[in-house]
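Asker: coordinates only, no sequence provided:
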């Protein structure tokens, strides 16, 4: 799987990586790649990205 680092990642390495899957996406923490990753279906991933873009998770 090809992993991509978020363009919003901090230069200190606190970031996530995303890998494309045939039916969705895989996400992992760059600080602990050995911990594995979680997956999301295409609709789940699109809903998550939409929530991020609207600021749903902002503090």
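Answerer: Looks like it arrived, so ask away. Predicted model only: the values in this text are computed from it and were never measured.

Asker: going forward, measure contacts between C-alpha atoms and count neighbours the same way
Answerer: Will do.

Asker: check contacts around residue 43.
Answerer: By C-alpha atoms under 8 Å, 6 or more residues apart in numbering, the residues touching residue 43 are residue 24.

Asker: adding another structure so you can compare the two:
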């Protein structure tokens, strides 16, 4: 896992996306255009469930 912020692979280059920073305790999510407003922290279990749901809906 990387502690670097990154955008989703589905993001277009229009700047209207979120950034994610994954870590051992879960993930942090923030708005690319409003980074100074902070981020939301998601526990590891809930992050894994979200990713599984998103991948299953493709």
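Answerer: Yes, it's here. As the structure is a prediction and not an experimental result, all values here were calculated from the model.

Asker: what ranges does the second structure have for its strands?
Answerer: Using DSSP state E, the strands assigned to the second structure run over residues 6-7, 18-23, 26-31, 40-43.

Asker: quick one: residue 8 of the second structure and residue 19 touch, right?
Answerer: Yes. Between residue 8 of the second structure and residue 19 there is a contact at 6.9 Å, judged by C-alpha atoms under 8 Å.

Asker: okay, those two: which has more neighbours?
Answerer: residue 19 (19 against 10; other C-alpha atoms under 10 Å).

Asker: quick one: residues contacting the aligned partner of that one in the first structure.
Answerer: Using TM-score structural alignment as the criterion, residue 19 of the second structure maps onto residue 17 of the first structure. Residue 17 of the first structure is in contact with 3-6, 27-30, counting by C-alpha under 8 Å, 6+ apart.

Asker: equivalent analysis for residue 40 of the second structure, please.
Answerer: Taking C-alpha under 8 Å, 6+ apart as the test, what residue 40 of the second structure contacts is 28-30.
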